[in-house]
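K.L.:
heads up, no residue letters with this:
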């Protein structure tokens, strides 16, 4: 019983080490990995090589599937190209299995020691997160050694020997067990390494190990499908296409497991090497065979999972992919894209507001006020999505971006509320009472509105690119807008003194309107503060230092 418990603990340690490596790599290189994939998928062979390289680093084809699926969901790449990336990703994880099959246990103490020192001393820095990766690698190597030791003891027990001698190969059962274990462990790599170690120690026959390896391949495809089950249709298409490759590959390879054992095992004495090379060969052949068929499979998957026509103003949030929450950098990017969509809705409201003022269009006013509900819903969805991202998993730059997105969405939500109140006032105090602004007053409102639209677009650019120069320009516009508002309030009072009838009728509405436009501009300019603050370009206070009165000299 004790030795069985040791084996299970070693297996759990192997799965945990794999998780630490995967999450650690994504935290250190997450954004860069996305850029590499985005820039390296011009052709299908290049896409496959990019998938191979990224997955060899991350050690998880499932993580690569989530990243590539988000690209398809955002319309950045086609489904056929994304499937080519996944074929390379499967080869990448197979290569890592070959590397870990060698006896590298002597590196385990070194990796754990260095990793713990880096993680404790520089925990919030990229170097500290790299220490987390080293800890994971060390634990994986340690776990593989413990698995070998525990199985070596267990297989010497008489009862286990008798059970193994009576064990007959059932390829369908082995594939099923391997697939289930991969899903439960959230890592096909861990299961393949475990299978190779068990075969090396004699705990299971080689042909059984190969069947479990096929099942682990199938399980990795099922895992990605399960992980994206609640995502948009475009996101689910990539894992489904990859599952088709794996299912067909396993179906074709299963009858020929015995050939591999008979013809290859005489040349490779080590059973662990035999298993991982089978795993690598399987994925290479699948990649070569299906690389030219990605277009056909993509069309088949699109028939199974057709894209739905969505109104990007109404309906549920489009970019907030729940499956991306396990990759903080990807989730932050999704939230930023949805925040920009929220800003697009606000811009539509702002542009339509002037048409309502000019044309007295009650129907448009009602449509624009309904759009404020969409802005509020997007704000709530983005805020809830961001709260589900682990703050501990975010680096310093990502934490700052997290705060920027929250601040941006709050400002957009408040701008939407102000526009809604303006529209209600226009309906009640202008349209229904048949009043109009004077020509001079209307020209002033149009001037302020044009500046407001320009500033909103500049603010969206600042939020997207983080340009310090644009942020400074946006903050300068706040002072200019304030001066204009004061000037136009003064000219309006002058028109009142001249007894201009239209100005007298709309005086309260006019002053409230230009004041509300200034408030909207203040919310827009608030976008610049986090950018300038992080760059150290903000003064501590706008107040002048007090002037101390001169002290009378004391006569001694």
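P.N.:
Noted; the coordinates are in hand. Quantities reported herein were computed from a predicted structural model and do not represent experimental measurements.

K.L.:
From here on, just use CA atoms for contacts and neighbour counts.
P.N.:
Fine.

K.L.:
Excluding covalently adjacent residues, which one is nearest to the residue nearest the centre of the chain?
P.N.:
Central residue of the chain (C-alpha atoms, centre = their mean): residue 330, 1.9 Å from the mean position. Distances taken as C-alpha to C-alpha, 6 or more residues apart in numbering put residue 324 closest to residue 330, at 6.0 Å, once the chain neighbours are dropped.

K.L.:
which residues sit in contact with the one you found?
P.N.:
Residues in contact with residue 324 (C-alpha atoms under 8 Å, 6 or more residues apart in numbering) are 66-67, 70, 330-331.

K.L.:
what do you get if the cut-off is 7 Å, keeping everything else the same?
P.N.:
Residues near residue 324 by C-alpha atoms under 7 Å, 6 or more residues apart in numbering: 66, 330-331.

K.L.:
quick one: which of these is nearest residue 176?
P.N.:
residue 66 (23.8 Å; C-alpha to C-alpha).

K.L.:
tell me, which helix in this structure spans the most residues?
P.N.:
Counting by DSSP state H, the longest helix found in the chain is helix 2-39.

K.L.:
Downstream of that helix, the next helix or strand is which one?
P.N.:
Where DSSP states H and E defines the elements, the next helix or strand beyond helix 2-39 is helix 44-58.

K.L.:
between that next one and helix 2-39, what angle do the directions make?
P.N.:
140 degrees (axes from the mean of the first three to the mean of the last three C-alpha atoms, to 10 degrees).

K.L.:
List of residues touching helix 44-58?
P.N.:
Applying C-alpha under 7 Å, 6+ apart, the contact partners of helix 44-58 are 22, 25-26, 33, 37, 40-41, 61, 64, 81, 84-89, 91-93, 95-96.

K.L.:
how about 6 Å then?
P.N.:
By C-alpha atoms under 6 Å, 6 or more residues apart in numbering, the list of residues contacting helix 44-58 from outside reads 22, 25, 40-41, 61, 81, 84-85, 88-89, 91-93.

K.L.:
swap in stretch 74-93?
P.N.:
With C-alpha under 6 Å, 6+ apart, stretch 74-93 has contacts from 44, 47-49, 51-52, 55-56, 59, 61, 71, 283-284, 287, 294-295, 298.

K.L.:
Buried among the residues you listed? Need that as a selection in PyMOL.
P.N.:
Listed next is the PyMOL selection for buried residues among the contacts of stretch 74-93, using 16 or more other C-alpha atoms under 10 Å:
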select buried, resi 44+47+48+49+51+52+55+56+59+61+71+283+284+287+294+295+298
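
K.L.:
can you pull the buried residues of stretch 291-300?
P.N.:
So stretch 291-300, judged by 16+ other C-alpha under 10 Å, has buried residues 291, 294-295, 297-298.

K.L.:
want to compare, so here's the second one:
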């Protein structure tokens, strides 16, 4: 039992090592790899070569699949090009399996020692992430040695011999086992390395090993399909074509016994034979299938036709899951989506002014629909940021993460406030059959114009982080507060003059002014984040607080007050 536990723990160490290498490479060179794939769209051979190179670096065809799927989902890459990339990814995996099964035992302690020193001393830097990659490589090499050592006593166990001999007579069962292990370990590379190591230890025979290798290839296609399931139809077509190409490799199964008999007479070690088969099998299969990427793309488009689905709610456009391993790219994606929320809030403000000036129902309908869109995009940004590994973010990236989530929260609450303001306006006009005075509408329009200007400048400050613009925004915030007090006093003066319309709409008028004041505070909050970020870079404590303490207004029902 203890020997089996040692074997399982060694397998887990192998899987963990491949995961560390993949995530480390993506965090350091993720943007460069995406750029490499993006520039390899001229023809299928170039895309095929790019797929080999990217997969050889990240040591995972699944990571390459996520990149290609995300490109197609954003209409940045055509389906035939993405399929060529996926074929190249299979060859890249086979090449890395060959490299990692060389006698590199002397590199394991060196990689681990250097990697740990770099990672612990400079964790949040590029050198620290490269140290993480070296640690992963050291663990992979160590795990392969441990698997060999743990497998030796298992090969002598009678029960294990009976178990693995049952696979020898059923090639299809061996394929299923290989596919399951690739899915569970999230790495076909780890599955192939394991099988080659077990074959060299004599735990499994060559027929079983080759069947499991073919199954591991199929398992990586199943894994890519599972990852693409929540994606749009164009992205799922990439995963479907990749899976069909993997299944096409099953055509070699009837010839496997003859191939095993021929390979057995070559005199090479079982490990060398397994790795060589994996490399030749993937290379020949992918080169033969490369000219068929366009017919395969047409087949996938017929099997997965585009269906127009419009549930009336906006969907995130820029939140690419494949970029989560590259914090800089992920934060840029979240920034773009948050700016999109800001654009929707700006449209809501424009519709609110129409509802204030006119009696048509259309502006109100637009505001309610847009608020649903704001809520949907806010939820997408929030969940996307929650999936980012914050412990591995650099200090500047952590600050940006906080700025994005704070602005997204503020914009979502701004959407709720605008919808609440719409309810007050419509209740006054429809239920009570009253309307604002011309002077009252003009005053609210003045505040509305200042509010739109502050929102626009606030989004600009959020995007650029410019300290001069941030100070200008704070100055405009103070001007808004001054104007708001002036207009509130002017309204009270009209009440003193017994203006009937002002008396009938007084409560709603003052409440709308208060709501605009709250919106202004939410829009101007980006200035404080920008100034604090600049001061944090210079190593100083944040200054330039508001000139006067502000009293938080009463919150909306069920909503916390924010200033």
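P.N.:
Alright, I've got the coordinates. Only a predicted model underlies this, so the values are computations on that prediction, with no experimental measurement involved.

K.L.:
now what about the TM-score between them?
P.N.:
The TM-score (TM-score structural alignment, normalised by the length of the first structure) is 0.83; 543 aligned residues with a C-alpha RMSD of 3.7 Å.

K.L.:
what's the distance between the residue nearest to residue 330 of the first structure and residue 389 of the first structure?
P.N.:
9 Å (C-alpha to C-alpha, to the nearest Å).

K.L.:
repeat for residue 218 of the first structure
P.N.:
Using C-alpha to C-alpha, we find residue 218 of the first structure at a distance of 29 Å from residue 389 of the first structure.

K.L.:
what does residue 350 of the first structure give?
P.N.:
Relative to residue 389 of the first structure, residue 350 of the first structure is positioned 32 Å away (criterion: C-alpha to C-alpha).

K.L.:
Residue 383 of the first structure now?
P.N.:
As for residue 383 of the first structure, its distance to residue 389 of the first structure is 10 Å (criterion: C-alpha to C-alpha).

K.L.:
before we move on, what about residue 232 of the first structure?
P.N.:
Applying C-alpha to C-alpha, the value for residue 232 of the first structure to residue 389 of the first structure is 19 Å.

K.L.:
Return the list of helices and strands in contact with the one helix or strand residue 370 of the first structure maps to.
P.N.:
Using DSSP H and E, residue 370 of the first structure falls within helix 362-387. Using 3 or more C-alpha pairs under 6 Å, 6 or more residues apart in numbering; DSSP states H and E, the elements in contact with helix 362-387 of the first structure are helix 396-426.

K.L.:
what comes up buried for the helix it packs on?
P.N.:
For helix 396-426 of the first structure, the neighbour count (16+ other C-alpha under 10 Å) marks 398-399, 401-402, 404-406, 408-420, 422-424, 426 as buried.

K.L.:
can you check stretch 242-250 of the second structure too?
P.N.:
Those buried within stretch 242-250 of the second structure under the rule 16+ other C-alpha under 10 Å are 242-243, 245-247, 249-250.

K.L.:
Among these, which lie within strands?
P.N.:
Of these, none are assigned to strands by DSSP state E.

K.L.:
so can I have a markdown table of those residues showing distance to residue 435 of the second structure?
P.N.:
Shown next, in a markdown table, are these (distance: C-alpha to C-alpha, whole Å):
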| residue | distance to residue 435 of the second structure |
| --- | --- |
| 242 | 63 |
| 243 | 64 |
| 245 | 67 |
| 246 | 69 |
| 247 | 69 |
| 249 | 74 |
| 250 | 75 |
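
K.L.:
Out of these, which is nearest to residue 132 of the second structure?
P.N.:
Distances from residue 132 of the second structure to these, taken by C-alpha to C-alpha, are shortest for residue 242, at 30.2 Å.

K.L.:
What residue in the first structure is paired with that closest one?
P.N.:
Mapped onto the first structure by TM-score structural alignment, residue 242 of the second structure lines up with residue 242.

K.L.:
Next up, the contacts around its match.
P.N.:
Contacts of residue 242 of the first structure by C-alpha under 6 Å, 6+ apart: none found.

K.L.:
Among the contacts of helix 44-58 of the first structure, which one lies nearest to residue 116 of the first structure?
P.N.:
Nearest to residue 116 of the first structure among these: residue 25, at 15.8 Å, using C-alpha to C-alpha.

K.L.:
How many residues are close by that closest one?
P.N.:
Look at residue 25 of the first structure: counted by other C-alpha atoms under 10 Å, it has 20 neighbours.

K.L.:
Ok, residue 339 of the first structure next?
P.N.:
Residue 339 of the first structure has 29 neighbours, counted by other C-alpha under 10 Å.

K.L.:
I'd like to know how far it sits from residue 423 of the first structure.
P.N.:
In this view, residue 339 of the first structure and residue 423 of the first structure are 23 Å apart by C-alpha to C-alpha.

K.L.:
Equivalent analysis for residue 281 of the first structure, please.
P.N.:
Counting by C-alpha to C-alpha - residue 281 of the first structure and residue 423 of the first structure are separated by 66 Å.

K.L.:
For the stretch 151-300 of the second structure, which segments are assigned as helices?
P.N.:
For the stretch 151-300 of the second structure, the helices defined by DSSP state H, counting those that start in this stretch occupy 158-168, 171-185, 188-200, 206-228, 233-248, 256-264, 270-289, 293-303.

K.L.:
Please name whichever of those is nearest to residue 114 of the second structure.
P.N.:
helix 188-200 (23.3 Å).

K.L.:
start and end residues in the first structure for that closest one, please.
P.N.:
Under TM-score structural alignment, the match for helix 188-200 of the second structure in the first structure covers residues 188-200.

K.L.:
once the two are aligned, what's the mean deviation for that stretch against the second structure?
P.N.:
Its aligned residues in the second structure lie a mean 1.5 Å from stretch 188-200 of the first structure after superposition (mean C-alpha distance after the TM-score superposition for the first structure).

K.L.:
can I get the helices of the stretch 151-300 of the second structure in CSV with distance to residue 133 of the second structure?
P.N.:
Conversion of the helices of the stretch 151-300 of the second structure to CSV gives the following (distance: least, C-alpha to C-alpha, whole Å):
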stretch, distance to residue 133 of the second structure
helix 158-168, 34
helix 171-185, 18
helix 188-200, 16
helix 206-228, 22
helix 233-248, 28
helix 256-264, 35
helix 270-289, 23
helix 293-303, 33
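
K.L.:
The helix or strand where residue 88 of the second structure lies aligns to what range in the first structure?
P.N.:
Assigned by DSSP H and E, residue 88 of the second structure falls within helix 79-100. Mapping helix 79-100 of the second structure onto the first structure (TM-score structural alignment) gives residues 79-100.
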